[in-house]
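Visitor: dropping the sequence and predicted coords here.
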Amino acid sequence: MTTRYEDYERLKFDWPAERVLRVTMENPGRLNAADAIMHGELVRIWRDVDADPQVNAVIIRGAGKAFSGGGDLDLVREMTQDFETLTRVWKEARDLVYNLINCSKPVVSAMAGPAVGAGLVAGLLADISIAAKDARIIDGHTRLGVAAGDHAAIVWPLLCGLAKAKYYLLLCEPVSGEEAERIGLISLCTEPDELQEKALDVARKLAAGSPSALRWTKFALNNWLRQAGPIFDTSLALEFTGFNGPDVQEGLASLAEKRPPKFDPRSPL
C-alpha cells in the first residue's frame, strides 16, 4: 500500500488484482453512512487515485451488506445549524462530482444493499456501475426536505431519461438493481453472491487495457456530464438553500422515526 492512502479513516484499501485498487467505504453500525470524515475522504480519494501511477482501475464498494446508508444525520443537523459546516459540505458535494468525472482512471462500483447519499454519487458516476439484483438505490433528497441536487440532476436524466428521473427523484422511490439495469440507470446487475467477483472481473479487464485509450475515451464520454455543469451548479444551490427551510427538521424527524414525512401541501414551491 502506498503512503498516500495511510491517513484515511473511513475508506479502506486493498489490491485484489494487479494494478486494481479496491476502495471500501466503512462506517460500522451505520450502514456506511457518510459522516463528515467519510464525506471529505470521498472527495479527495479521486485526486489521489488519479495521481497514483500504480493504479490502472478502481473498485468502490461498501463494507458488509450495505453500499452506503446515506448522509449521517448528525452531519445533516449540523448543516442546518452552522453556516460554516453547510458551506464546507456544499463545496465538498460539488468537488466530489467533478473529481470523479475528471479522474483519469476507470472506476467500477459494486452496489449491494442500500445505496443512498454521497456513496450513491460514486456508485452512479462510476464508469461501470454494477449492482446486486436486490440492491436498493434511493435518492433521498426530497424526503429529507431539500431539492434533489448533488449528482442527481445531471446523471439520472442522462442515464434513464427525464420521465423516469422525475418519478424516482420526486417520490424517493427505491430502485432495485434489476430495475436500475432495465431502465439504464446502471451498467449491469448480478446475483448478490456474484457481485464482488463480477466487479473484480471488470476491473481486471480495465486494468489490462491501454491506459491512454481508456483515459481519453472516458474523458470524451464524460463531456456529456461536463456540459450539464450549469444545471448541476443550479441544482446544488437549490438543494443547499433548502437546508435553511422549514421542511428539513420534519424530514430529519421522519428519518429518525422511520415514518413518512408530513410536509405541508400548502407550502409554496
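Guide: Cool, the structure landed.
Visitor: contacts and neighbour counts: CA atoms only from here.
Guide: OK.
Visitor: list the buried ones in the longest helix along the chain?
Guide: As assigned by DSSP state H, the longest helix anywhere in the chain is helix 83-102. Within helix 83-102, the residues scored as buried using 16 or more other Cα atoms under 10 Å are 85-86, 89-90, 92-102.
Visitor: same check, this time on stretch 46-59
Guide: Per 16+ other Cα under 10 Å, stretch 46-59 contains these buried residues: 46-47, 49-50, 55-59.
Visitor: stretch 71-78 now?
Guide: Within stretch 71-78, the residues scored as buried using 16+ other Cα under 10 Å are 71-73, 75-77.
Visitor: which parts of the stretch 101-250 of the chain are helices?
Guide: Counting by DSSP state H, counting those that start in this stretch, the stretch 101-250 of the chain has helices at residues 117-125, 141-144, 152-160, 162-171, 177-183, 195-208, 211-221, 223-227, 229-241, 247-257.
Visitor: dropping in the other structure now:
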Amino acid sequence: MSTNSIEKKIENKVAYLHLNRPEVFNSFNREMALAMQTALDEVAQNPEVRAIVITGNGKAFCAGQDLKEVTTPELNPGFRKILEEHYNPIIERIRAIEKPIVAAVNGVAAGAGANIALACDIVVANEQAAFIQAFSKIGLVPDSAGTFFLPRLIGFQKASALMMLGDKVSATEAYEMGMIYKCYPTALFEEEVQKLAVTLADMPTHALALTKKLLNRSMINNLQEQLAMESDLQIEASSSNDYREGVAAFVEKRKPEFKGN
C-alpha cells in the first residue's frame, strides 16, 4: 500500500515503512510527515504486525527537512508547526509504540532524518550510509530529540562536537562509536535487515514492549524508581503466555512459538 510519500508493506509479521521521496533524498515536507504519523498509527494497531522497519527508497535514508518547503512562503508551515506537528509526534510515536522498531539506514541520514533513526529501538546501516547533524551548517539547532538521544548513545563530548561541527560520520564510524547496532555490507543489507526484523517478530514481543517502557523511563528515573519499575514489569512479564511458552519450550528442548501476549 502507498500513501504517496510513505510506502507500506507487511510481510512475515513485519511492517516495512519506506520513506518515498527519493528525488529529494526522502526529505520531509508536511504531507510526508503527516503520512508517516498515519502509517505508524496503522502498523501500531495492526495485530498482524509484530515488528516495524523504517527505511528509505533510493540512495538516501532521509535528508531531514525539505528546505524548499521552508523557503517558499506559500508552502512554509513555520518552524513551530514543523516541530510540534511534524517531527515531535513522529518521535513520540516511535518511543510509544509497543513493538520493536528498526531503522534500516540505507544511505545518508541527515538532520531530522538522522535523529528519527536514532530514536528507533535498533539502528542498522548500509556500509555506504552516513549520519550528519547538519543543523549547524545552516544556523539551526538539533531537533527531533537529537539532543536527547545522541549524548546518551555516544557521550556528551562526542555528541557536542558532532552537533556543533556538523561532521559527516560514516556507518563504520557510527558503529565503532556505539551510535548504531550494526553496519552491514551493501550486498547483504536488505537480507540482513529482513533477518533481523523477522527475528524480532518471532520473539516474545510483549516482553520487548515492556523492555522498551523500561528503557524509556531509564532516561529520567533514579535507581530506586527504576528498580521498582523493573519489579512491576517483571511480574507482568512472568504472568504472560509468552513466558509460559518460553519456559515450556526450554524444558521440552524445542523452538518456542511466541504470540506476543
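Guide: The structure has been received and is ready for your questions. Computed from a prediction, not measured in an experiment: that's the story for all the values here.
Visitor: as JSON lines, the buried residues of stretch 71-78 of structure 1 with secondary structure and distance to residue 149 of structure 1 would be great.
Guide: Listed next are those as JSON lines, based on DSSP: H, G, I helix; E, B strand; the rest coil; distance: Cα to Cα, whole Å:
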{"residue": "71", "secondary structure": "strand", "distance to residue 149 of structure 1": "14"}
{"residue": "72", "secondary structure": "coil", "distance to residue 149 of structure 1": "17"}
{"residue": "73", "secondary structure": "helix", "distance to residue 149 of structure 1": "18"}
{"residue": "75", "secondary structure": "helix", "distance to residue 149 of structure 1": "17"}
{"residue": "76", "secondary structure": "helix", "distance to residue 149 of structure 1": "15"}
{"residue": "77", "secondary structure": "helix", "distance to residue 149 of structure 1": "18"}
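Visitor: and those, which is closest to residue 193 of structure 1?
Guide: residue 71 (26.5 Å; Cα to Cα).
Visitor: secondary structure and distance to residue 33 of structure 1 for the buried residues of stretch 46-59 of structure 1 - can I get that in JSON lines?
Guide: Listed next are the buried residues of stretch 46-59 of structure 1 as JSON lines, based on three-state DSSP; distance: Cα to Cα, whole Å:
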{"residue": "46", "secondary structure": "helix", "distance to residue 33 of structure 1": "19"}
{"residue": "47", "secondary structure": "helix", "distance to residue 33 of structure 1": "22"}
{"residue": "49", "secondary structure": "helix", "distance to residue 33 of structure 1": "22"}
{"residue": "50", "secondary structure": "helix", "distance to residue 33 of structure 1": "25"}
{"residue": "55", "secondary structure": "coil", "distance to residue 33 of structure 1": "26"}
{"residue": "56", "secondary structure": "coil", "distance to residue 33 of structure 1": "27"}
{"residue": "57", "secondary structure": "strand", "distance to residue 33 of structure 1": "24"}
{"residue": "58", "secondary structure": "strand", "distance to residue 33 of structure 1": "21"}
{"residue": "59", "secondary structure": "strand", "distance to residue 33 of structure 1": "18"}
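Visitor: biggest separation within those residues, which pair?
Guide: Across these, no pair lies farther apart than 47 and 59, at 14.9 Å, counting by Cα to Cα.
Visitor: for the buried residues of helix 83-102 of structure 1, which one is nearest residue 253 of structure 1?
Guide: Nearest to residue 253 of structure 1 among these is residue 86, at 19.1 Å by Cα to Cα.
Visitor: distance-wise, check the equivalent of the closest one over in structure 2 relative to residue 69 of structure 2.
Guide: In structure 2, the residue matched to residue 86 of structure 1 (TM-score structural alignment) is residue 79. The spacing between residue 79 of structure 2 and residue 69 of structure 2, counted by Cα to Cα, to the nearest Å, is 11 Å.
Visitor: same question for residue 171 of structure 2.
Guide: For residue 171 of structure 2, the distance to residue 69 of structure 2 - Cα to Cα - is 29 Å.
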